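Asks: okay, predicted coordinates and the sequence, questions at the end:
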Amino acid sequence: MKSIRKIASMAVLGAATFAYAGTALAQTELDFWSWRQEDVKAYNEIIAAFEEQNPDIKVTFTAHEATSYNTILTTALAGGAGPDIMHTRSYGSLEAIAAPGYLEPLDGQIDLSALSADELLGTTLRADGHVYAVPFASQTIVVFYNKDLFEEHDVALPETWDEFLAASQKFKDAGVIPLANGLADAWTMEIMSGAFLPNFYGKDFFGEVTSGATDFEDERFVNALEKFSTLKEFMPQGYEGVDYATMKQLFNVGQAAMFVGGSFDIPTFVNAGVNFDIMPGPAAEAGGPRMVATWLDGGYGVNAASENKEAALKFIQFTATQPFAQMLTDKLANVPAVDGAEISDPMLAKVSAMHEEATPYIMLVAFRFNTPTGSTLLQNGLQELFTGKKSAEEVAADISEGIKSAE
């Protein structure tokens, strides 16, 4: 009898142990979509830290091609599918998926106290005032420069527009491409314009054009376009066909002295081993401000149709914390939106310091809510300007008319 009881007891214990093990191993699986293909390794490391504290949740990070990401994501969400959690873009791009009800409102469900009102503005739907994503980082437009080439050719770092043109001419005369940037990818022209236009149209223009006190045919904006267009003399031969990948390669291998891009490009050049540094765009004149254009890059949102909403919200709460912000800056060289992270990377600290003279990245922040977007109008206009198809006045008129007619 003892033997039978012992065997029965062991069987019960074994069943209980198996049941417990099954419970311990059960995981809620979350899909996380993004456009950040270059950040897969870092995000997997960040996710691993979350999973260590939350062993009942498994997060799979999938990075799609950046330019097609919005279409892929919107198509999936419209079909009632898509990921549980997702990288969202900000401002108008966020509204495109928040307004139809594809995103879960986060205010009241997530502690957003470590984020500023300005940052939350980029992930807030104007129609209802709710926050639909946790902001993740700001981006800043800077001028990257090759320190070795500047030293080799004895070129002083330019502070003013005239000095920038003189430095570019000196490189060109020496057979070095002054600016790696090209026209093929229209969005990179908008990025490039963010380093130069603000210092010509000035600090007050953004507020005036967004309030309706002026428009893009304003003399300040036309003048800024005219000045900017002169840089085509210092871009690569055949610049009309130079795309983003080629620009970066020209800078990586030392064929180009400068590259205008976003702070998001820093890891690319670090990983390539380029001896580079960064500076803001040049002042319009001596003693003038050297403003940098900044914007909220995007956020982390939850699919309103997710069957795993509780676990998804738990991950999103993690993205609104200081430990997450610290990993974001340490692993991805971003200036995090969440307060409390210490920026130890000297290059990133420089970017953060430049924010003392910051201005909004104008079209993304204020004019990407309707169709045609301000970005589309500016990008198309800059391509026409730099290829000589239209004058600065014509481009400015097209932008102004397009924005006024946008729906």
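Replies: Looks like it came in fine.

Asks: C-alpha only now, for contacts and for neighbours.
Replies: Noted.

Asks: packing partners for the longest strand that the chain contains?
Replies: Using DSSP state E to define each element, the chain has its longest strand at strand 134-146. Secondary-structure packing of strand 134-146 (3 or more CA pairs under 8 Å, 6 or more residues apart in numbering; DSSP states H and E): helix 117-121, helix 186-196, strand 256-262, strand 276-279, strand 292-302, helix 309-319, strand 335-336.

Asks: of all the ones you listed, which one is nearest residue 85?
Replies: Smallest distance to residue 85 across these (CA to CA): 4.5 Å, for strand 292-302.

Asks: next one for the comparison:
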Amino acid sequence: MKRLNVILSVLMLVCVLLPIAAQGTKASVGEVTLTMGSWRTDDVEQMNRLLAEYKKVAPTVTIKFQPTNPPDYNATLRLQLDSNTGPDLMYARSYAAGQELFKAGYFADCTDIPGLMQNFTASNLAPWQMEDGKMFAVPFAAVSHAVYYNKDILKKEGLSVPQSWEDFLSLLKTLKSRGYTPLANGLADEWDILETFFLGLLPNYIGGADQRVRYESGELKINDAAFVAAYQAMADAAPYCPNGFESVTYNDSQVLFASQKAVMFVDGSWTAEVYKDAPFDWGLFAIPAPRGKQTAICFHPDMAITMNRATTHPDEAKAFLTWLCTREGATKASQNLPVGYFPMINFPITLEDVHANEFLALNTGKQTDARFVWPALMDLYAPMNQAVIKVMKGQLTAKQAADSVAAVF
């Protein structure tokens, strides 16, 4: 009997303690901290503002933005994921680079995130979609490419925005003859002359996505007349770049334009905020197509956010991605994205910055496409980059440049 009383006492104690233990467990997981990886080191302030907005929606969740130096992001993220130390949430590259990490089992399947398949167009989903239709990220932002120009100088010289590539070359020639450096672009960092200039003008010569896929399949050849003409355009622009442009870095180019030492700069929309306090009036125009062709825009799907398949907080990570798929989340994101990054969700969103709207207006009535090599031909990035550099240095003809890339296709 005594033994029975002891057992009953123990059972009663357990019954009392279990709810307390459960409450303790609930409290310990009530406050959750997630980490977010990114290659956008310039966006710490903006992303912290956005994540603070999300905390108003999810008070128990803190998301820490932990970006990596952009050139190191891919390698660093892969190392983290391989060692099971990857962030809970992370920026996902579009197309092949992102697909590879999904295939490796690192990116979670995002297909069933509420609102994802309903609130984005098929074309905006495609860069982060597998062949079987599965989504590996939530589209976050796109960027555009155009020509920045000093309105004050053109007005002073009685010059106007060119309507064709031939007009553009004529404008460059006139500016140079009057003592100006027409273009700020250089070659030292290599990536920018390919991504912003060559891939920015390429749709003017080969067409949009419908033509790109024909090159990807091999139906059209990447050393055809259209490609040769695009390389020739780069060769024709080279004499109007700064003296010693081979040694001019991307940052140098920004400084040259900002200090009015160069009249124009072919670049991406992400640079727009750099010139927000510039002491002169500046604007944008689309890289013009040659006469007889339609001007097209390289509007590139740049960033998406995904979750780590191995995160210990899948519900909280998924809830954040779900928020990004809502009108509220997309609006907050657009308000806190850096100038020159454009939301991809299928809701009407008003941007406050004048130049951001000017960039978007360039898309009106024009074909748009991603950077040519991103969807399926990233193996051609390096050889194409070198071909552009060599043709601008005069080391290859346009035909030789096109043939050099075709040789490794």
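Replies: The structure has been received and is ready for your questions. Note that this is a predicted model, so its numbers are computed, not measured.

Asks: picking up where we left off before, in the second structure, point out the residues matching the longest strand of the first structure.
Replies: With TM-score structural alignment applied, strand 134-146 of the first structure matches the range 138-150 in the second structure.

Asks: got the residue ranges for the helices in the stretch 101-250 of the second structure?
Replies: In the stretch 101-250 of the second structure, the helices defined using DSSP state H, counting those that start in this stretch lie at 116-119, 122-125, 151-156, 165-177, 191-192, 199-201, 203-206, 209-217, 225-237, 250-258.

Asks: in the first structure, what residues pair with the shortest one?
Replies: Alignment note (TM-score structural alignment): helix 191-192 of the second structure is matched to residues 187-188 of the first structure.

Asks: which element is residue 380 of the first structure on?
Replies: Per DSSP states H and E: residue 380 of the first structure is located in helix 374-386.

Asks: out of the helices and strands packed on strand 134-146 of the first structure, nearest to residue 348 of the first structure?
Replies: With CA to CA as the criterion, residue 348 of the first structure lies closest to strand 335-336 of those, at 6.9 Å.

Asks: can you tell me the mean distance of that closest one from the second structure after alignment?
Replies: Mean deviation of strand 335-336 of the first structure relative to the second structure after superposition (mean CA distance after the TM-score superposition for the first structure): 1.3 Å.

Asks: matching residues in the second structure for that strand?
Replies: The aligned range for strand 335-336 of the first structure in the second structure is 342-343, by TM-score structural alignment.

Asks: quick one: contacts of the matching stretch?
Replies: 140, 141, 142, 143, 330, 333, 334 (CA atoms under 8 Å, 6 or more residues apart in numbering).

Asks: would you confirm that the third one contacts residue 345?
Replies: I take that to be residue 142 of the second structure. No: the pair residue 142 of the second structure / residue 345 is not scored as a contact, 10.4 Å apart, by CA atoms under 8 Å.

Asks: who's more crowded, these two?
Replies: The neighbour comparison of residue 142 of the second structure against residue 345 (other CA atoms under 10 Å) goes to residue 345, with 25 against 20.

Asks: residue contacts, the more buried one?
Replies: 119, 120, 121, 124, 139, 140, 325, 330.

Asks: now do residue 188 of the second structure
Replies: If a contact means CA under 8 Å, 6+ apart, then residue 188 of the second structure has 245, 246, 247, 248, 249, 250 as its contacts.

Asks: dump those to a markdown table, plus distance to residue 228 of the second structure and neighbour count.
Replies: Output for the contacts of residue 188 of the second structure, formatted as a markdown table (distance: CA to CA, whole Å; neighbours: other CA atoms under 10 Å):
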| residue | distance to residue 228 of the second structure | neighbour count |
| --- | --- | --- |
| 245 | 23 | 21 |
| 246 | 22 | 18 |
| 247 | 25 | 13 |
| 248 | 25 | 20 |
| 249 | 26 | 18 |
| 250 | 26 | 20 |
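
Asks: compare those residues with the first structure and list the overlap.
Replies: With the contact criterion set to both residues aligned by TM-score structural alignment, their matches' CA atoms under 8 Å, those that also touch in the first structure are 245, 246, 247, 248, 249, 250.

Asks: which residue lines up with the fifth one in the first structure?
Replies: Under the alignment (TM-score structural alignment), residue 249 of the second structure maps onto residue 243 of the first structure.

Asks: what's near enough to touch its match?
Replies: Contacts of residue 243 of the first structure (CA under 8 Å, 6+ apart): 181, 182, 183, 184, 185.
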